[in-house]
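1. with the input below, show me the fold.
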Amino acid sequence: MSNPTEMKPPVAAIRHTETTLHGTTLVDDYAWLREKDNPEVIAYLEAENAWTAADLAPTAELQKTLYQEMVSHIKETDVSVPFRDGSWWYYSRTEQGAQYPIYCRKAALTDDLDRFPGDAAQEETVLDINELAKGEPYMAVSALTVSDDGHLLAYAVDNKGFRQYTLQVKDLRTGALLSERVERVGSVLWAADNATLCYTVEDEVQKRQFQFFRHTLGRPHSEDVLVFEEKDERFNLGAGRTRDGIYTILESSSHTTTENWFLRSDDPAGKWQLIEPRRDDFEYYVDHRHGLFYIRANDTGRNFRLVTTPVETPSKAYWREVLPHREDSMLEEIDLFASFFVACERTLGLQHLRILPFSGQDGTLGTVQEIAFPEPAYSAHPHINRNFDTHKFRYGYQSLVTPSSVFEYDVATGESTLLKQIEVPGGFDRSHYHSERLFATASDGTQVPVSLVYRSDRFEHGKNPLYIYGYGSYGYSLPNNFSSSRLSLLDRGFVMAFAHIRGGGDLGKKWHDAGRLMEKRNTFTDFIAVTEHLVASGYGDAKRIAMEGGSAGGLLMGAVCNLRPDLYRAVLSHVPFVDVMNTMLDASLPLTVPEYEEWGNPNEPEAFRYMLSYSPYDNVEAKAYPAMLVKTSLHDSQVMYWEPAKYIAKLRTLKTDNHTLLFHTNMTAGHSGASGRYDYLEEIAMDYAFLLRELHVEG
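-> All right, here's what the predicted structure looks like:
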């Protein structure tokens, strides 16, 4: 490995281009880096990788130590909680040294939905992802769907990371692959006849799921029937079956609008019926019970309500309210069963699971039950619940200090039973760690939730290295999840904070609205306010602050670096959306047109000027910046590799400091980085070694 002192960082060639729009000229000296097939582009990316490797070479032993720590904290050979689906119990296994899970099942020996056969039944391998991954640099599997009779498995694979999946069908009785094979699939589902397979496909440019097909098993795909095609470029198609299995729902959705059709699952060639036509900013989501559709809709308020309507008259004129809209609580999801439903709500950023039993066939409700959670900051959500006619509800729970757990709630008794908590070996003791939840005051007075975790015996007021993570886009609520790899930082004294900033969904739809379109800058100033509040409150050393974000969170990193580079010592930025203007002006790229509803349409003068005011690439200046490690993947289809490549190239020419600036491209992966679990830990070890070095924390 070359000594970094004997090397110079790569310098990308400047090839001046200009674009004038709305009276403003955009200068782009690195647009040529978009030429993925250009050997000069690949050479530049490889040179940046070599520079990063040389710079981090002195941390090689530290990276190895961190990796070994992380591996020591995972139970490498493990089994998930089995769940019953039809006549089978399904689960997944991991084996020591294997990168991917193995999906398995056992035949149910009784009609008792709760009695797992254990060793009494022979295990069958449904799909071994390790076998699929042999000889492949990347492997992702989606749409694992078993036919109602349990004989056939439909699944889709992506061996590149570009989110381009190929559908295949496996006969679980023989293990043989059938002739069925379809490229670019998204949603996949079986009809109730076990012979009809429905699927969506994406277009070849924008990667938008725009067509829905019906296929008869064994027939040529040239005979597949095009059921529906979505013409509006803002919308994507998706399909699934109601929990009771009776109906198939076809949904077309944008970021702010939905439209749904339904068809009996035992009549796949029948006529689809519209539930309610689309109109802008109107979303609704559908399930079915006993002749009624249960619809979660935002027609009377941004935070949604729940209504029912007869299948025979599904339109809005016949809707009857079950749960009203609440200004202070977001109705995020409804889990519907024969004898009860679960209202999954979020209030002041925290999730609540309310159980509402039915007292009659007509949908009359009994006494409301609520599952209690013991910690100040946590994540709770429905787990796998395939059975419609049951009195038990499985849910997942975890926190920043409590490992991922699966519980089963008995509606009849009101009691929760722990089925499994992920084991964390390697000396983990939950009592050593402390979690808090507090609020920081934003510049306009808004109270922004913050979740914190640190090791109690390593905390010193105002002296700890401080790490802050943020996202704040698409209405996505930042979860308070447990991470065993995070222990490597906590055990070295880090205070880790998670900022639930505007643009996310942590406080409902209005929280999202307050950080998108012409309010997007609130996302960035909220993050800065959180940082200042944590330092003022003694949660960290003002000279040792790191921040991390990825994708839209990478936009956050870039914008905050431009606004307040003095606040941070180090930045981790993953697949960052930093070239906002050029990307959003190119309607041929995946995601661009649908994302007008999130960022704005720059072809409109006011939106253009506002987006230009915060676009990280366009606002890099000649000034000092924090140390940065920016990472991307060559086959990313969501944030193209050239965005961070251009950003780094521009920073190298303009920044006035001598702080570390590293750029690493995974040449064989996509948006989520490495697909194998051990490879992924190696990537985290690199990140953490960078942070420890830049914040002067002993390894």
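
2. going forward, measure contacts and count neighbours with C-alpha atoms only.
-> Noted.

3. what's stretch 458-467 in contact with?
-> Stretch 458-467 is contacted from outside by 491-497, 535, 537-542, 544-548, 695, 697, using Cα atoms under 8 Å, 6 or more residues apart in numbering.

4. any quick ChimeraX command for the buried ones out of the residues you listed?
-> Here is the ChimeraX command that selects the buried residues among the contacts of stretch 458-467 (16 or more other Cα atoms under 10 Å):
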select :491,492,493,494,495,496,497,535,539,540,541,542,544,545,546,547,548,695,697
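
5. mind checking which of the contacts of stretch 458-467 land in helices?
-> V535 (DSSP state H).

6. please tell me how far the most centrally placed residue in the chain sits from G349.
-> Nearest to the geometric centre of the chain sits Y476, at 8.3 Å (Cα atoms, centre = their mean). Look at Y476 and G349: by Cα to Cα, to the nearest Å, they are 11 Å apart.

7. overlap of the contact sets of those two?
-> Common neighbours of Y476 and G349 (Cα under 8 Å, 6+ apart) are D506.

8. so what's Q351 up against?
-> Counting by Cα under 8 Å, 6+ apart, Q351 makes contact with C344, E345, Y378, S379, A380, H381.

9. want to put them side by side, so please do this one too:
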Amino acid sequence: MIKKTLPGLLLLSVALSCTNKAQKMEPYKWPNATPPVAEVKPHIRTIHGDTVVDNYYWMIDYFKKGKDSTEVVDYLSAENKYLDTMMSGTKQLQADLFKELKGRIKEKDESVPVFKNGYFYYTRSEEGKQYYKYCRKKGSLEAKEEILLDVDQLAEGLPYYSATGFAISPDNKMLAFGVDKVSRRQYVIHVKNLETGEVFKDAIPNTQGDATWAADNKTIFYTAKNPETLLSEKIKKHLLNTDAKLDETVYEEKDKSNYIGVGKSKSGKYIFIYSQATLSNEMRILDADKPNEAFKVFQPRIKEVLYDVIPLDDKFLILTNWEAKNFRLMECPLDKPGRENWKEVIPHRKDVLLEGVDEFKTHIVVTERKNGLTALEVRPLKGTAYHIAFEEPTYMAQVGANPDYQSNKLRYIYSSLTTPTSTFDYNTDTKTQQLMKQQEVVGGYDKTDYVSERLYAKAKDGTKVPISLVYKKGLNKDGNAPLLLYAYGSYGASMDATFNSSRLSLLDRGFVYAIAHIRGGQEMGRQWYEDGKLMKKKNTFTDFIDCGQYLIDQKFTSKGHLYAQGGSAGGLLMGAVINMAPDMWHGIIAQVPFVDVINTMLDESIPLTTNEFDEWGNPKQKAAYDYMKSYSPYENIEKKAYPNMLVTTGLHDSQVQYFEPAKWVAKLRATKTDKNVLLLKTDMDFGHGGASGRFDYLKDIALNYSFLFALEGINK
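-> Next up, the predicted model:
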């Protein structure tokens, strides 16, 4: 099932857009191929007096290691072969698109260095290489480079390789990092001696990939996973050069609806354990220089109260929604963390969502969201607060990597639908800023060739839903332009308007690209999220449909040229809207879609199920079951015409298991009355996020674009 995916990666391979004077051809002639027919093996589900026959439940067997495992793989392979046949006429186009997409990426590149504890850290990539090198320089950017980790070398010969969670010991001598070679987000933590180059033998398996160093340079805290459900269950303590099997559990989570993790404050003074469900959380705290002492609860869990702790030199700041739906900022003494000692610093505001706080020695930076757009406020600990201004109609602004607690510079990231991702350093003393780097679009890019807008569609209940869109200048708004509408709409994840160089391949061929900021996200405040979850989840779907209709009414497109795309929870959105308004869309791209809601939420052995009860509900409760059943895409397939569809999944997906989209496609094939194209692609080597290399994922984007172009009759 889903889960907090991330939407940054999803947006990268999901965000597509458009242009004006498209090259047209005769409509693509789909081969006369016969699609696979999945075997019917009735499975009975009875709950709350309701009996449902599931003909494709057997597809879970590869995951469950059941008797039909081989048959499942054979079926997925047959679907892949069918897709290859149906898309065979686009193979050259796909190859050309891959070359075009890859050609915009600067192959030899380097990140903007960040300073921490005497060193500048950065990553760099080399021409033709899929991965990167993690590097540092001591004291000055003119110093000799140290390559801490050569991921290109480590990933050599492997179909998938992910390195994450880089953590340098306080004495700068060791590097801890997590490795996943299967794409199931089960990381093995390794430790490398940066003085000798030796990678220690005491690898720590089945972790979240995180590693938090104590001040003694030999103790590591990390998050251990359940090997079956993949739930983050325990925080453990590891001593270097000892057997990981002997690691002590310092915290065990008993509530299966909670995510847990461990991390360190920016100042390095404190280590925190957090345990969080959707609606409430609890944090534990430990002095980093006392790793053998017990963690202490900062504030015991309170029903429907979330809080985060930001340590300063002389007090704790607490970001919380306690009696404050859109959150407020509190403070308390270092020795009196309980809620009874909290005093208000920034009050609750009905029209402003307080999203985050970043601490520095002399100031804090507050991330706010108003009218769906982000603002960054600098608040000196002694002085007057002020905002950093942004002027485009729709954009993304966020605090970047700022690991140096002593710094007077704020690193922040800015992007929009027309502005490539830009990294700024803002001097909080002089109130001046410097552009450190802007994403280079190889081959040239002129933002003035494109137009971005922010519009508002009226939902059926009168709510105004923001839409961000971009298109090539000169667009003729006569309803004939193809338009791709994207949304996510879950977990309170806000989908900001960001630049994507791949999207130019759509814009330059006449597409309009639009993001619907629907309820279930958090763009318009915490209430926006609450109005799109649990027993109000259908608002997410109707908002999207209403946005599509608005764009048709405004002559940006028409039903014969309107396309939709979403992934993970956004894939659930795709499944719901084709059941509710099947004739509105000419084509749908559903990536790793969470479409079998009830069956997944009933099975607590499936990874992450129990973490999600506060998001979707627990179908073991009748009211939740009935409501889920009224929208779950798999449950609501009917004998009617559906749009053209491309569905993608990964055999090793730990977030939305492969069998959900596979079952969904099989049932659609057996039920739908139209002759429209229905394609399923399963990545047999990857999981939820797709390929791990810098360029491999572009093959998936080329396939997606070719599918859209085939439907539009665009040949190049």
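
10. tell me the one of the contacts of Q351 of the first structure nearest L634 of the first structure?
-> S379 (32.5 Å; Cα to Cα).

11. what is the aligned counterpart of the closest one in the second structure?
-> By TM-score structural alignment, S379 of the first structure lines up with M396 in the second structure.

12. do S253 of the first structure as well
-> Correspondence of S253 of the first structure to the second structure, assessed by TM-score structural alignment: Q276.

13. Y641 of the first structure reaches F577, doesn't it?
-> No. The criterion here is Cα atoms under 8 Å, and Y641 of the first structure misses it with F577 at 9.6 Å.

14. identify the spatial nearest neighbour of the corresponding residue of the second structure for E136 of the first structure, chain neighbours not counted.
-> Aligned counterpart of E136 of the first structure in the second structure: L158 (TM-score structural alignment). What sits nearest to L158 of the second structure in space, not counting adjacent residues and going by Cα to Cα, 6 or more residues apart in numbering, is K181, at 7.6 Å.

15. would you mark the buried spots in the longest strand seen in the first structure?
-> Assignment by DSSP state E gives strand 177-190 as the longest strand of the first structure. By 16+ other Cα under 10 Å, the buried positions in strand 177-190 of the first structure come out as E180, V182, R184, V185, G186, S187, V188, L189, W190.

16. would you check the span in the second structure matched by stretch 680-693 of the first structure?
-> Using TM-score structural alignment, the residues of the second structure aligned to stretch 680-693 of the first structure are 697-710.

17. what's that stretch in contact with?
-> With contacts defined as Cα under 8 Å, 6+ apart, stretch 697-710 of the second structure is touched by 13-14, 27-28, 87, 90, 93-95, 97-98, 101-102, 506, 587, 589, 646, 690-691, 715.

18. cool, stretch 553-565 of the second structure as well?
-> Taking Cα under 8 Å, 6+ apart as the rule, stretch 553-565 of the second structure contacts 14, 477-487, 512, 548, 551-552, 571, 574, 583-591, 712.

19. so where is that stretch in the first structure?
-> Taking TM-score structural alignment, stretch 553-565 of the second structure hits residues 536-548 over in the first structure.

20. measure the matching stretch end to end?
-> End-to-end span of stretch 536-548 of the first structure (Cα to Cα): 20 Å.

21. figure out how far that stretch is from the centre of its chain.
-> Stretch 536-548 of the first structure sits 27 Å away from the centroid of its parent chain (Cα atoms, centre = their mean, to the nearest Å).

22. what of stretch 692-708 of the second structure?
-> Using Cα atoms, centre = their mean, the offset of stretch 692-708 of the second structure from its chain centre is 17 Å.
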